[in-house]
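# structure for this input, please:
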Amino acid sequence: MLRRQFLTTAPVALTAAAAGAALVPAVARAQSATIVDLAVATPDLSTLVTAVTEAGLAETLSGPGPFTVFAPTNDAFAALPAGTVESLLQPENRDQLVSILTYHVSPASYPAEAIIGQRGRIPTVQGDFLRADGTGGGVTLNNSVNVTTADIIASNGVVHLIDAVLLPH
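Next up is the predicted model:
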């Protein structure tokens, strides 16, 4: 289980060098934008924005939070088997889409500083847990998904870009 300091609600942004990631978009530094505002303003998250909108989760993720979102990039969605994204966006698959997307969201704030150097579990809105490993010089989720950009701070939480789509068990 993650240590208690994982439950901090005061996100601390790391510098790009400390996070081992690319520079954070300027809109993220404003801290007045919600998680949804940041995603909409980030071209590499357009597939996620479409999915969140189709799943009816945009209003929730614009709410007060705090949330931590492990956000798959467009390339992460593109790496799924052909037709997967299109299938998930169909109205008859909405429950599955919601399950997948809420598996990427924690109902608490987990800045990288709270994870680096530790291993543990992060609860998700979906009801399951993500296995987080911050002991290898970065942060890995579920043994194979990497945080590529950490600590994009929003007014209602923190976003970490990841290189693959996390699938619930």
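# could you use CA atoms for every contact and neighbour count after this?
Fine.
# next, count neighbours for Gly83.
Look at Gly83: counted by other CA atoms under 10 Å, it has 9 neighbours.
# if you could redo that for Ala79, that was the one I meant.
Ala79 is flanked by 12 other residues according to other CA under 10 Å.
# and this one, please, so the two structures can be compared:
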Amino acid sequence: MKTTIIRTAAILAMGTATAAMANVPIVGGAPMPATNNIVENAVQADNLTTLVAAVQAADLVDVLASEGPFTVFAPVNDAFAALPEGTVDTLLQPENKDMLTKILTSHVVAEDLSAETIIARTKHSTDGFYHFNAVSGDALSAQVKGGNVYIYDESGNAAMVTTANVDQANGVVHVINGVLLPK
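Below you'll find the predicted structure:
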């Protein structure tokens, strides 16, 4: 009887843990618990390794692990790979830290912006775009097309949000398929 109760309790606990994990978004094959900060989650994602290396090279780890709140538009590895050959290697060199920091901070907003908030703000705009600024000071715009959210940099280049609303302890991450470049 005692063994049955223990087994039943273990099965119930596993079921509860599985149900809780079902609500945790997966990015790059790794669960992204909302109790972790942006950095703690990003280092777990196989598809964000280039972004993590860039954040480390720019000495932005402490900033993105701080209280926030932040919204991060996180480019996947393929987005960095689509840049002209040698760009990432050049940016990761110590002498290019200022340029790398400018690019990375153009992906960060000092506000917790859910996809629903971004979509609502596009609907209430006169031109169909939600215009806002990144931490870098660069202008960003969001637009909804075909049910997808696109983020535009100052040059008009668009990156589509592929995974939205990855809540973090210090904000939210939206995974994107492009790199936003400041002018």
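# how close are the two chains, by TM-score?
TM-score of the superposed chains, computed with TM-score structural alignment, normalised by the length of structure 1, equals 0.82; 148 aligned residues with a CA RMSD of 1.8 Å.
# the helices in structure 2, which residues?
2-22, 38-42, 49-57, 61-65, 77-81, 87-91, 97-105, 115-123 (DSSP state H).
# to Gly137 of structure 2, which of those lies closest?
Gly137 of structure 2 lies closest, by CA to CA, to one member of the helices of structure 2: helix 97-105, at 8.5 Å.
# just name the most buried of the helices of structure 2.
Counting by mean count of other CA atoms under 10 Å, helix 38-42 has the highest mean neighbour count of those, with a mean of 21.
# format the helices of structure 2 as a markdown table; extra columns: distance to Leu140 of structure 2.
As requested, the helices of structure 2 are exported to a markdown table (distance: least, CA to CA, whole Å):
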| stretch | distance to Leu140 of structure 2 |
| --- | --- |
| helix 2-22 | 32 |
| helix 38-42 | 21 |
| helix 49-57 | 19 |
| helix 61-65 | 19 |
| helix 77-81 | 18 |
| helix 87-91 | 21 |
| helix 97-105 | 12 |
| helix 115-123 | 12 |
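# looking at those, which is closest to Gln168 of structure 2?
Gln168 of structure 2 lies closest to helix 38-42 among the helices of structure 2, at 5.9 Å (CA to CA).
# the strands in structure 1, which residues?
For structure 1, applying DSSP state E gives strands covering 67-72, 105-106, 119-123, 129-133, 140-141, 145-154, 157-162.
# so which of those is nearest Ala78 of structure 1?
Comparing the strands of structure 1 by CA to CA, strand 67-72 comes nearest, at 10.0 Å.
# including distance to Asp44 of structure 1 and mean neighbour count, could the strands of structure 1 go into TSV?
What follows is the strands of structure 1, written out as TSV (distance: least, CA to CA, whole Å; neighbours: other CA atoms under 10 Å):
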stretch	distance to Asp44 of structure 1	mean neighbour count
strand 67-72	9	26
strand 105-106	18	24
strand 119-123	25	19
strand 129-133	23	20
strand 140-141	20	22
strand 145-154	12	24
strand 157-162	10	26
